[in-house]
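**Student:** Provided below for reference: sequence and predicted model.
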Amino acid sequence: MEEDEADLVAFLDEKERGEFVFSVKDEEELIAFLMIEHMGYSMDIGLGMRPDLTGQGKGVTFLKAAMCFLRMNDEPKQMTLSVATFNKRAIKLYKRMGFRTSRIYM
């Protein structure tokens, strides 16, 4: 995200990013985020965690909390995830949590 300065500024500004991006903070420090896109009866989610917090088993807890949050607020019939193909650690987590690959975009 840091490679596109305009996107980073919009992402960090609550008014710019709108009501479909949520931040997870420790005190005032951003540690993770959740993005939601409504797609008909489905909800596509994207999430990210600060790099120094990955690889410690925290992804399962974060993904479960995100899914619980979505179910409490929107009750989606289906949830999909978007993830970069190079992000093998995230893909492994998502598959372990029951998600499966349906499409790959280039």
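**Tutor:** Great, that's in hand. Numbering: from 1, shown residues only.
**Student:** CA atoms for contacts and neighbours, from now on please.
**Tutor:** OK.
**Student:** top helix in the protein by residue count?
**Tutor:** helix 58-73 (DSSP state H).
**Student:** which outside residues touch whichever helix or strand comes after that one?
**Tutor:** Remark: after helix 58-73, the chain's next helix or strand is strand 78-81, criterion DSSP states H and E. Outside strand 78-81, the residues that touch it by C-alpha atoms under 8 Å, 6 or more residues apart in numbering are 41-46, 99.
**Student:** try 7 Å
**Tutor:** Applying C-alpha atoms under 7 Å, 6 or more residues apart in numbering, the external contacts of strand 78-81 come out as 41-46.
**Student:** need the longest strand for the chain.
**Tutor:** For the chain, the longest strand by residue count, based on DSSP state E, is strand 29-39.
**Student:** what's that one packed up against?
**Tutor:** strand 21-26, strand 42-49 (3 or more C-alpha pairs under 7 Å, 6 or more residues apart in numbering; DSSP states H and E).
**Student:** Put this next to the first one:
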Amino acid sequence: MMLVPLSVFHARQICDWRYPSPYERFNWPAWADMVRSGSDFGDRRVRRRQFAAIVDPWGGLLGFAQFFPLVGVLRLGLGLHPELCSRGLGARFVRLIADEARRRAPGEQIDLEVLTWNTRAIRAYERAGFCITDTYERDSTHGRAQFHCMVYLPEHGPGQPPLEA
């Protein structure tokens, strides 16, 4: 697995992915709609600055990552190809993205948000070195939902609560 710039070719493929229930909320709109609205990787500048594709050694698209800058934090967004979910790739996939985030933003906190019901993703994130540090409710594209904030702490051990200061 390796990270490469997210191309229009990759973006079109991601828009065609379809996750089964209950994960269908992670399906992207049609590519033409993304470009028309200029949202997320449909905006060329945002795609170049914030997104990467994760490919196999032959260039096949495995997933994508978003590196969203906040003050003192680099927040991750990510997606694994739906046909590759639940096949044991999650922790390695997430660790690759988190390590790239550390390279891009040395010294900044690396975190992500995950819906509290998405236990499959939470397990992969914990195995990759993320710990739940907060739980809250906020608006999402599908209405109000409860999220965990998970912080990358690989030196602390997978799934461990953060050390007290």
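**Tutor:** Thanks, I have the structure now. Just so it is clear, the structure is predicted and the values come from calculations on it, not from any experiment.
**Student:** coming back round to it: mean offset of the longest helix of structure 1 relative to structure 2 (after superposition)
**Tutor:** For helix 58-73 of structure 1, the mean deviation from structure 2 after alignment is 1.2 Å (mean C-alpha distance after the TM-score superposition for structure 1).
**Student:** Which part of structure 2 matches that helix?
**Tutor:** Mapping helix 58-73 of structure 1 onto structure 2 (TM-score structural alignment) gives residues 89-104.
**Student:** Can you point out the buried residues in the matching stretch?
**Tutor:** 90-91, 93-98, 100-101 (16 or more other C-alpha atoms under 10 Å).
**Student:** Equivalent analysis for stretch 48-60 of structure 1, please.
**Tutor:** 48-49, 59.
**Student:** What of stretch 24-34 of structure 1?
**Tutor:** 31-34.
**Student:** swap in stretch 89-97 of structure 1?
**Tutor:** Buried residues in stretch 89-97 of structure 1 (16+ other C-alpha under 10 Å): 90-91, 94.
**Student:** in structure 1, which residue is closest to the centre?
**Tutor:** residue 47 (1.4 Å; C-alpha atoms, centre = their mean).
**Student:** and residue 77 of structure 1, which of the helices and strands packed on strand 29-39 of structure 1 is closest to it?
**Tutor:** Across those, residue 77 of structure 1 has its closest neighbour in strand 42-49 (6.0 Å, C-alpha to C-alpha).
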